[in-house]
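Engineer: sharing a model that was predicted from the sequence below.
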Amino acid sequence: MPRIVVAVLAGMSLATSGALFQALINNPLVSPDIIGIDTGATACAIAILAMGLDIRLLPLMAFAGALATAAMIFLLAWRRGFSGGRLVLVGIGVNALLSAVITYLLVRYPIERVSAAARWQAGTLASSWSDARMLAVGLVILLPVALLLTRRLQVMQLGDGSAMSLGVGLEKSRLAVIATGCGLSATVVAVVGPLGFVALLAPHVARFLAGALTRGLVMLTALLGAVMLLSADLVAQRLFAPTVLPAGVVTAAMGGPYLLFVLRRFNRAG
């Protein structure tokens, strides 16, 4: 039962985070795992595990790593405004850099420490009730914030000029969306490790089913994320039984081909 609850809560958190970032940049290729935000959280969390530091610092460091990575990406991508394509390219570069940092940490420190970090990095849902409580607290706090920010995101999608004329503070709103999305994603990374592509896929499916951004669409996205991650974990447990795969392996197997499909459509549209 804790595993099921963690899968549902983690899927909702990741999907909502992906919906926020895609709406903010108005780009279907943006999600916290694609542009390196999850990798920043993972790098800080693995540093805690590999260095043998206090494990209680892991959630805080994961959130700090996600937020710092997001700030770096947005600063590097800023050129008199945001370009979705530029941000994706910068994010992919930052993602590669942070992946190299993770590899260094896994090679640098003793095997008895990094073995646990390596298993955790694969993204496993073998969790306890304390993990479920941490995810529940994060979701209870941040999901209402995400729903409140939806109206601002709707206005911001009209363009910067229209948003400012309607009284929306662009920079404050962007910072609020970034912090909320990072918090949702980093909480999941801190509890179960990185789980790729859920944040990318769920918003796409929700938009296909329900259309434009609304609060109802955000809730539908969260529910679809829960279903996707729960289904992925079921496949991970049963497909190669008695061997149990990490859920992150299955989400990556599902998300990789879909990402290529989205890239192809994006290039044709461009």
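Structural biologist: Cool, the structure landed. Since the structure is predicted, the reported quantities are computational estimates derived from the model, not experimental observations. Numbering: from 1, shown residues only.

Engineer: from here on, just use CA atoms for contacts and neighbour counts.
Structural biologist: Fine.

Engineer: show me where the stretch 1-150 of the chain has strands.
Structural biologist: Read by DSSP state E, counting those that start in this stretch, the stretch 1-150 of the chain holds no strands at all.

Engineer: could you pull out the helices for it?
Structural biologist: 2-25, 37-51, 58-77, 84-108, 111-121, 129-156 (DSSP state H, counting those that start in this stretch).

Engineer: could those go into TSV alongside mean neighbour count?
Structural biologist: Below are the helices of the stretch 1-150 of the chain laid out as TSV (neighbours: other Cα atoms under 10 Å):
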stretch	mean neighbour count
helix 2-25	27
helix 37-51	27
helix 58-77	21
helix 84-108	18
helix 111-121	17
helix 129-156	18
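
Engineer: residue 268: which of the ones you listed is closest?
Structural biologist: helix 84-108 (13.7 Å; Cα to Cα).

Engineer: packing partners of the closest one?
Structural biologist: helix 37-51, helix 58-77, helix 111-121 (3 or more Cα pairs under 8 Å, 6 or more residues apart in numbering; DSSP states H and E).

Engineer: which residues does the first one contact?
Structural biologist: Judged by Cα atoms under 8 Å, 6 or more residues apart in numbering, the contacts made with helix 37-51 from elsewhere in the structure are 32-33, 54-55, 57-59, 61-70, 95, 98-99, 101-102, 105-106, 109-110, 113-114, 116-117, 121, 182, 185-186, 189-190, 193-194.

Engineer: please apply the same query to the second one.
Structural biologist: Defining contact as Cα under 8 Å, 6+ apart, one finds that helix 58-77 is touched by 36-45, 48, 83, 86-87, 90-91, 94, 178-179, 182-183, 186-187, 189-191.

Engineer: apart from its neighbours in sequence, what residue is nearest residue 107?
Structural biologist: residue 114 (7.9 Å; Cα to Cα, 6 or more residues apart in numbering).

Engineer: quick one: that neighbour and residue 103 touch, right?
Structural biologist: No - if you go by Cα atoms under 8 Å, residue 114 and residue 103 don't touch, sitting 10.2 Å apart.

Engineer: hold the first one in mind and look at this next one:
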Amino acid sequence: MITIPNSKFQISNLILSKEPVTRVLLLLLLLTLAVLGMSLSLGDYPVPPADLVRAVLGLPTLDPESHFVVVTLRLPRVLISWLVGVGLAIAGTILQGLTRNPLADPGIVGVNAGAALAAVTLIVLFPTIPTMYLPFAAFGGAFIVGCLIYLLAGTGEKSPLRLVLVGVALAAIMGALTTLMLTFGQITDVTRAMVWLAGSVAGKSWEQVWQLLPWIVVFVPFALLLTRELDTLQLGDLVAKGLGSRVTWQRSKLLLVSVALAGSSVAIAGTIGFVGLMAPHLARRLVGSIHKNLLPVAASTGGLLVAAADFLGRTLFSPTELPCGLMTAALGAPYFIYLLYQRRQR
């Protein structure tokens, strides 16, 4: 007699706890569709809404040029910007959970720098290698830096703080090596690498979409399956071990997922900074810190941020086009300073 009401009460609480998350995700979806629609429609060659819908659905358009502009030029770019934002946001959320530090970010702790060094090395030293191998090289660089961070940070209760400090030091080293690589490269290869380092999705094609999509499809669900382990690790190593969690193994899996998502995103779009910092914080304000709610909202927020940054960079100062990495840095750097000030006040 007592069990049934309690069960009903728990089920109703579960449903109520999910309703705000569902509403937030729906709102983010609507905003994302609006931004993507404007990005596909507006620009140097405006596309009417009717032609936009017909082109996306694969139907003949009233203006033959509209199909080419939407499907060939803009749609791959829009999809890549959204996918990159999703990957970087989830990578940043995982890193903040692992380090128990809200200032952690793939760019700040050196993961992006490792991916950038590997990608620039491939571009400068092996310019004839097809670009399809770029994500694997960037993943390798990010993975090596991630392993170094993990090994040098050690284990124990203080390891999350050491992980951030070691990551910052390795980011500086990777940045110096990247600059050295650019110094000795051929001017044409260096120019291509510099454009890539600026963080831009301009000129991307369906080839890059198919290169990035498998990484997102594989590792995003993997990350969603590890949300409980991430919540447990946030309690501290001693508490997590007391709850039966294999801390080292769980941390290794989560670090691998974060590195894979950050490395593949950086390989395709370059070093787009601060998305992994901003998206988790914005999501945390909306749905709290439970990762089964936080991770999908952060992913949606990150995709929206990068898509909006690319749209604004392309249209605000037309015909001059600003890289979306510059737009995210313009927002993220002040936000990072604000977070530092907020933590100092606490």
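Structural biologist: Perfect, I can see it now. The structure displayed is predicted, hence computed values, not measured ones.

Engineer: just to revisit the earlier point, how about CSV for the helices and strands packed on helix 84-108 of the first structure, with distance to residue 249 of the first structure added?
Structural biologist: Rendered in CSV, the data for these read as follows (distance: least, Cα to Cα, whole Å):
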stretch, distance to residue 249 of the first structure
helix 37-51, 16
helix 58-77, 21
helix 111-121, 10
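
Engineer: between the helices of the stretch 1-150 of the first structure, which one is closest to residue 230 of the first structure.
Structural biologist: helix 2-25 (5.4 Å).

Engineer: and the closest one, which stretch of the second structure?
Structural biologist: Helix 2-25 of the first structure corresponds to residues 76-99 in the second structure, going by TM-score structural alignment.

Engineer: and if you look at stretch 103-116 of the first structure?
Structural biologist: Stretch 103-116 of the first structure maps onto residues 179-192 of the second structure, going by TM-score structural alignment.

Engineer: any residues touching the matching stretch, and which ones?
Structural biologist: Taking Cα under 8 Å, 6+ apart as the rule, stretch 179-192 of the second structure contacts 120, 121, 123, 124, 125, 127, 193.

Engineer: for stretch 248-261 of the second structure, same thing?
Structural biologist: Against stretch 248-261 of the second structure from outside (Cα under 8 Å, 6+ apart): 87-88, 90-92, 94-95, 98, 111, 139, 142-143, 146, 215-216, 219-220, 222-223, 226, 229-230, 233.

Engineer: for residue 266 of the first structure, find the nearest of the helices and strands packed on helix 84-108 of the first structure.
Structural biologist: That would be helix 58-77 among those, by Cα to Cα, at 19.2 Å.

Engineer: what lines up with residue 265 of the second structure in the first structure?
Structural biologist: Per TM-score structural alignment, residue 265 of the second structure is aligned with residue 188.

Engineer: who's in contact with that match?
Structural biologist: By Cα under 8 Å, 6+ apart, the residues touching residue 188 of the first structure are 10, 13, 14, 135, 194.

Engineer: which contacts among those residues does the second structure share?
Structural biologist: Compared against the second structure with both residues aligned by TM-score structural alignment, their matches' Cα atoms under 8 Å, the contacts of residue 188 of the first structure retain 10, 13, 14, 135.

Engineer: thinking again about what came up before, can you give me the end-to-end span of the match of stretch 103-116 of the first structure?
Structural biologist: This stretch, stretch 179-192 of the second structure, spans 14 Å end to end (Cα to Cα, to the nearest Å).

Engineer: same question, stretch 211-219 of the first structure
Structural biologist: End-to-end for stretch 211-219 of the first structure, by Cα to Cα: 13 Å.

Engineer: so it corresponds to what in the second structure?
Structural biologist: Using TM-score structural alignment, stretch 211-219 of the first structure pairs with 288-296 in the second structure.

Engineer: check contacts around the most centrally placed residue in the second structure.
Structural biologist: Centroid check for the second structure by Cα atoms, centre = their mean gives residue 88 as the closest residue, at 1.0 Å. Residue 88 of the second structure makes contact with 106, 261, 262, 265, 275, 276, 302, according to Cα under 8 Å, 6+ apart.

Engineer: other SSEs contacting the longest helix that the second structure contains?
Structural biologist: What stands out as the longest helix in the second structure, according to DSSP state H, is helix 3-41. The contact analysis (3+ Cα pairs under 8 Å, 6+ apart) places helix 3-41 of the second structure against helix 49-56, helix 75-99, helix 275-287, helix 291-315.

Engineer: the residue mapped onto residue 241 of the first structure from the second structure: neighbouring residues, count only.
Structural biologist: Counting by TM-score structural alignment, residue 241 of the first structure lines up with residue 318 in the second structure. The tally of other residues near residue 318 of the second structure (other Cα atoms under 10 Å) stands at 12.

Engineer: counterpart of residue 120 of the second structure in the first structure?
Structural biologist: So, by TM-score structural alignment, residue 120 of the second structure is matched to residue 46.

Engineer: now that match: how far from residue 119 of the first structure?
Structural biologist: 11 Å.

Engineer: ditto for residue 129 of the first structure
Structural biologist: Residue 129 of the first structure is 20 Å from residue 119 of the first structure, where distance means Cα to Cα.

Engineer: just to revisit the earlier point, for the kept ones among the contacts of residue 188 of the first structure, which one is nearest residue 252 of the first structure?
Structural biologist: Distances from residue 252 of the first structure to these, taken by Cα to Cα, are shortest for residue 14, at 13.9 Å.

Engineer: with adjacent residues omitted, what lies nearest to residue 247 of the first structure?
Structural biologist: Here the residue nearest residue 247 of the first structure, using Cα to Cα, 6+ apart, is residue 233, at 4.9 Å.
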